[in-house]
Structure formats: C-alpha cells, structure tokens
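Sequence and predicted model, in that order:
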Amino acid sequence: MIEAIKVPTAAGTFDALACGAAGGREVLLLHGFPEAAIQWEFQLGALGNGGCQVVAPDQRGYSPGARPERVTDYRLEELVGDVAAIADELGWQRFDLVGHDWGGYVAWAAAAAFPARVRTLTAVSTPHPAAFLRAMAEDEDQAQRSQYFDLFRKPRVAERVLLADNAARLRRLFDWKVPEDRIDDYVQRLTQPEALTAALNWYRAMHLTGPTPAVEVPTLYVWSTDDGAIGSTAALSTAQHVTGPYRFEMLEDISHWIPEQAPEALTMLIMEHLLAHRG
C-alpha cells in the first residue's frame, strides 16, 4: 500500500509517498516539472510490492514545508543536497536513484556527486546535464525545443501566463498524454501561494551551477521519440558522459511523460536494471 509520509531535514520537511517494507532494496524516485511525487504512483506500487522500499518526495518548492523564497536556494547543488538529506533521514546508506524531467537532471548530478551511495541511476527523458547544455548551445533543434525556458525564467510573467484561463497554458504542457484528473491535481498544487514560483525557480537558478561530471555508477537512460522537450542530439550524446555500465533505451511513439504514459514499459526497464546490478 502507498502511504503518505513526512521527511524532516535541515532544509525543511518534505512530503513524500512510500511503499514497501523496511529492509527492502532502497529506491528513491524524483519527479519533474510541473508534477509531484504522485506521478510515480504505478512505479511505487510495482516496486514496493516487488521487494523494494520505495520513497518519492515532493521536491524542494513542491513541498509546502520545504519552499524557500530565494532563487539561489534552487541551485542544483541545493537540490542534490536534498537527495542526500532525504536518504540520511530515511537511514539509507546506499540506494537506487530514479528521476524524470527535472528529477532526472538532479539524479544525474547526485549520481556524479555520491557514487559511493548511489547504487544505480535511472534517468527518464532527461539526458546528462552536460549533453543537454551543449545541445542547447549548438543544436538548432534543441534550442528551439528549449525556447520555453525564456518564458519560465521571467519573474511574475511566467506565473501569470501559465495560470491564466484556468491554467490553460500549464495544462497544455502535458500534450493530453496524462489523465485529466491527474493534471487537475498538479494544477491545484501549483495554484497554492508561491508554489508555481518555487517550481519555476528551478529554471531561474539553472545558470548558477557549474558543469556536472561524468557518472560512473551503472546507468539506464530511457528516452522517447515523441519527446517535445528533448531531442535526439542530447539523448544520443549522453553516452559520452557515463564511464560505468550504460544502457540506453528508446521508447517509440511515447511523449515526454513516460512514467504516466508508458508506466508498464518503464517499470519493467527499471526492474531489469535493478536486477542486473545488485551490488
């Protein structure tokens, strides 16, 4: 059964969803923008009932109890620090890390920062940060796909645009690939005071972080061909930034919202990855 828990840290208290018994293989799931831990509902149940102890937090800014005001508080280093702090509070010395979208960006950086603690990495949709940033700068296709960053980084303007007309622009981000009731849930969360600003601060702090090193832990990267945000250039060049065992899986005709649009396929890949790397 999936249960709601609280994870207190020095940075604040994170709301989280958990499934599975203590003593199971520890797996931490990181959501993306503009979602929340509930995006992992299928994976929480499947992994938690399959012998894992799984936790998915509402990340910094998404949890009301961990919502600092300054843009600088959303630097990648702070978000990576949250991963370690949550694992510490859970009593996890080592754990498997799974991230989608911005959660994937954080997961790449955390795996690079804590190779002794991250048993395996599964990145969903999001390529290695170095591959992504290079593609944004050098690949015209990726630059066009990432034009929305310009809007998201404009204080107050982005909030007004995204929430106008019952959050029509925010809802359109999901390409009608996520169930409507789930989108309603995400919109309701982000209309809470300062919630959307906090989520957008991840974009606004992006330039404050230096390069992410190569990752040495066993890595699975899952990308989908109909991803409107991530093009093939960054996806295919990610292999250059992994020095450990690496597996790249491409899902055909699936959008950016892999965890919810293709939950069974993704969960099977995650399980195969975990079973292949038990150390």
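Looks like it arrived, so ask away. Residues are numbered from 1 along each chain as shown.

From now on I want contacts and neighbour counts done on CA atoms only, so please keep to that.
Noted.

does the nearest residue to residue 18 once chain neighbours are set aside sit in a helix, a strand or a coil?
What sits nearest to residue 18 in space, not counting adjacent residues and going by C-alpha to C-alpha, 6 or more residues apart in numbering, is residue 55, at 4.4 Å. Following DSSP: H, G, I helix; E, B strand; the rest coil, the label given to residue 55 is strand.

Is residue 55 in contact with residue 25, as I believe?
No: using C-alpha atoms under 8 Å, residue 55 is not in contact with residue 25, being 11.0 Å away.

between those two, who's got more neighbours?
Remark: of residue 55 and residue 25, residue 55 carries more neighbours, 27 against 20, as counted by other C-alpha atoms under 10 Å.

quick one: buried residues of stretch 205-214?
Neighbour counts using 16 or more other C-alpha atoms under 10 Å place 205, 212-214 of stretch 205-214 among the buried residues.

So which other helices or strands are in contact with the helix or strand harbouring residue 26?
In this structure, residue 26 sits in strand 25-30 according to DSSP states H and E. When contacts are defined as 3 or more C-alpha pairs under 8 Å, 6 or more residues apart in numbering; DSSP states H and E, strand 25-30 sits against strand 52-57, strand 95-100, helix 102-113.

One more to weigh against that first structure:
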Amino acid sequence: MHIDARGLRFDITTGGPEQGEPVLLLHGFPQHSGEWADVTPTLHAAGLRTYAPDQRGYSPGARPAAVEAYRLAELVADAVAVLDALGVDAAHVVGHDWGAVVGWALAAGHPDRVRTLTAVSVPHPAAMAYALGKDRRQQVRSAYMLLFRRPGVAEKTLLARDASGLRRLLRSVGDAARISTYAEPMRQPGALTAALNWYRAMSRSELAATAPVTVPTSYVWSDRDVAIGRTAAEACAGYVRGDYRFVELSGVSHWIPDQVPTPLAEVILARARATG
C-alpha cells in the first residue's frame, strides 16, 4: 500500500490482525522494509499489527534531491506523519541500523507516540557520538562513512561491476538471492544516492544533542557487528531513563533481522508484553 504524507508517497507493507497493537518497523541502510519479512510472522502470530514503510529515499515517491532533506529531524517527522496517516496514536517502534537512529530520535522527541522502543544494532545517537569521539576502535569501525559521504565516489565504488561493493557489504545477510533483494533496488537511478544522503546529512552534533529516552526500551547488539563496537553499545544505557534491557547476541553480525529473525521477534514481544 501507499501512504501520502508531507508531500511524499511512502510504500508500506502491513500485516497481522487489523485490531492488533501497532508496531512500526523502520529499516536501515542499504535495505528496505523487506528486511522485516522473517520477523513479522512471529509478531503477527502474537496478535500484533505491523507497519513497515520504505523510508525517505527508499520509496521512489519519497526521494527529494537535496542532501538537507535527509537530516534526522526530517526522517523523524516522516515517521510521525506516517503514524498520523495510519491513524495510529502510539506504536511499538522497532528500528534497525539507521532505522534505530530514527527510532531513538522519535522516542526522544515524541515519547507520546512510542509505546515501547526496540533498537537493533545502533545505540542511542548520543552514545554513538560519544564513542566516535572517545574510542579509536569505533572511529576505525566507522571509517566507511567517510566514503559514503563522498558524492559520486561512493556510488561509483559501490555499484561498479554489478554492484559488487554493495554485495560485499551485504554478504552476511544470507545467500546470493537475499543479497540481491537489497542490492538490486539500489541500482535504480537515484536510489543509492538518496540512501547515502542519510550519511551526507548526518551531523555528529545533531546526534550528540539527541535527548535521553524515557519510554521502555530494549537495545539489541551483536558481538560480531563490524560497525558498532562494545564501547558504543555499553554507553547506550546512560541515555535511557525508562525501563531498559540490553540484549547481547553472540556470534551474530550486524544484520540481525536477517540472521536471527525469530530471536529478535521474541525480544520485541518481550518488550511489548512487559508494558501490558
């Protein structure tokens, strides 16, 4: 289905009982709402209603050209507008990678719209900013962002030779067919540039300024995540004022929804059930 919001058209995948408690699922880079396909069956069986939008830059009808259009405040405003268009007052919010960043900022700025938060892989933005400033190992882990922020160069590097660079980035998500479900849409004209604009619009000061969250929160981190180290993961607790659970997965890479969808769904359900 499509949702028109803020002058943009978002593609959105829905499922589960129509009267079930709503869950907003926010994907990361360079994926799309399909990353939740193996997570949602467990949520639906438990009676939850899921809404998974292809976010700004990923939906063809929501792909503005200006880099400034991809600032975090705009991404959060999109999430609020989607909830409004769906008629959802408050949802259980789940985000992976960049979707987690949006989820954190949504919970910080609009706690009335977030019943619970389950953030996957990426910690609170201020925890990430802290680690980038203090931890040399996190700086090395995040060095790929320097490439991603270079217009034209990043696109050429990632899309050359049948998008082999992009496919290498995604190599841990699963087999070649699964990798292609994410890589192929990024080969459409303008798609990868729009997705990379999230990085190009990113400001460390904006991340650091994100307020602590007060909603019940679970943060899921995996010890083989090449992008997020333990310093950032463990610093996350300092930016949650509500009930907080840190869930560490052993032997799992960054691509948690693809690699261990059922354990992740169980974490989401545990968080939702803990609040009644």
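Thanks, I have the structure now. All of these numbers come straight from a predicted model, not from anything done at the bench.

Give me the TM-score for this pair.
Between these two chains, after superposing, the TM-score reads 0.97 (TM-score structural alignment, normalised by the length of the second structure); 274 aligned residues with a C-alpha RMSD of 1.1 Å.

follow-up on the earlier one: give the next helix or strand downstream of the strand holding residue 26 of the first structure.
Using DSSP H and E, the first helix or strand after strand 25-30 of the first structure is helix 41-48.

So which elements touch that next one?
When contacts are defined as 3+ C-alpha pairs under 8 Å, 6+ apart, helix 41-48 of the first structure sits against strand 12-19, strand 52-57, helix 263-276.

among these, which is the most enclosed?
strand 52-57 (a mean of 25; mean count of other C-alpha atoms under 10 Å).

any idea how far the residue of the first structure positioned farthest from its centre lies from residue 68 of the first structure?
The C-alpha centroid of the first structure is most remote from residue 165, which lies 27.2 Å away (C-alpha atoms, centre = their mean). Separation of residue 165 of the first structure from residue 68 of the first structure (C-alpha to C-alpha, to the nearest Å) stands at 27 Å.

Also residue 274 of the first structure?
Applying C-alpha to C-alpha, the value for residue 274 of the first structure to residue 68 of the first structure is 34 Å.

sorry, back to before: so the equivalent of the residue farthest from the centre of the first structure over in the second structure is in which element?
Residue pairing (TM-score structural alignment): residue 165 of the first structure is matched to residue 161 of the second structure. Take DSSP H and E as the rule and residue 161 of the second structure turns out to sit in helix 153-169.

Any buried residues in that helix, and which?
Result for helix 153-169 of the second structure [16+ other C-alpha under 10 Å]: buried residues 154-155, 158-159, 163, 165-167.

contacting residues for the equivalent of residue 14 of the first structure over in the second structure?
Aligned by TM-score structural alignment, residue 14 of the first structure pairs with residue 10 of the second structure. Neighbouring residues of residue 10 of the second structure by C-alpha atoms under 8 Å, 6 or more residues apart in numbering: 2-4, 53-56, 59-62.

could you redo the last one with a cut-off of 7 Å?
Residues counted as contacts of residue 10 of the second structure (C-alpha atoms under 7 Å, 6 or more residues apart in numbering) are 2-4, 53-55, 59, 61-62.

Please apply the same query to residue 266 of the first structure.
For residue 266 of the first structure, the contacting residues are residue 259, by C-alpha under 7 Å, 6+ apart.

what's the matching residue for it over in the second structure?
Matched to the second structure by TM-score structural alignment, residue 266 of the first structure sits across from residue 264.

And for residue 138 of the first structure?
Aligned partner of residue 138 of the first structure by TM-score structural alignment: residue 134.

ok, and the closest non-adjacent residue to residue 98 of the second structure?
residue 28 (4.5 Å).

Would you map the strands across the stretch 51-200 of the second structure?
91-96, 114-120 (DSSP state E, counting those that start in this stretch).

Give me the mean deviation of the last one from the first structure.
So that's strand 114-120 of the second structure. Superposing on the first structure and averaging over aligned pairs (mean C-alpha distance after the TM-score superposition for the first structure), strand 114-120 of the second structure comes out at 0.3 Å.

other SSEs contacting that strand?
Applying 3 or more C-alpha pairs under 7 Å, 6 or more residues apart in numbering; DSSP states H and E, we find strand 114-120 of the second structure packed against strand 91-96, helix 98-109, strand 217-222, helix 261-274.

And the shortest one, by the same measure?
Secondary structure elements in contact with strand 91-96 of the second structure, counted by 3+ C-alpha pairs under 7 Å, 6+ apart, are strand 22-26, helix 98-109, strand 114-120.

Would you mind putting the ones you listed into CSV with distance to residue 141 of the second structure and mean neighbour count alongside?
As requested, these are exported to CSV (distance: least, C-alpha to C-alpha, whole Å; neighbours: other C-alpha atoms under 10 Å):
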stretch, distance to residue 141 of the second structure, mean neighbour count
strand 22-26, 23, 26
helix 98-109, 16, 26
strand 114-120, 17, 27
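
Go through the ones you listed and name the closest to residue 191 of the second structure.
helix 98-109 (15.9 Å; C-alpha to C-alpha).

what sits against the residue most central in space within the first structure?
Centroid-nearest residue in the first structure: residue 103, 1.6 Å away (criterion: C-alpha atoms, centre = their mean). Residues near residue 103 of the first structure by C-alpha under 7 Å, 6+ apart: 30-32.

go on, residue 145 of the first structure?
With C-alpha under 7 Å, 6+ apart, residue 145 of the first structure has these contacts: 228-229.

And for residue 5 of the second structure?
Taking C-alpha under 7 Å, 6+ apart, we find residue 5 of the second structure in contact with 81-82, 85.
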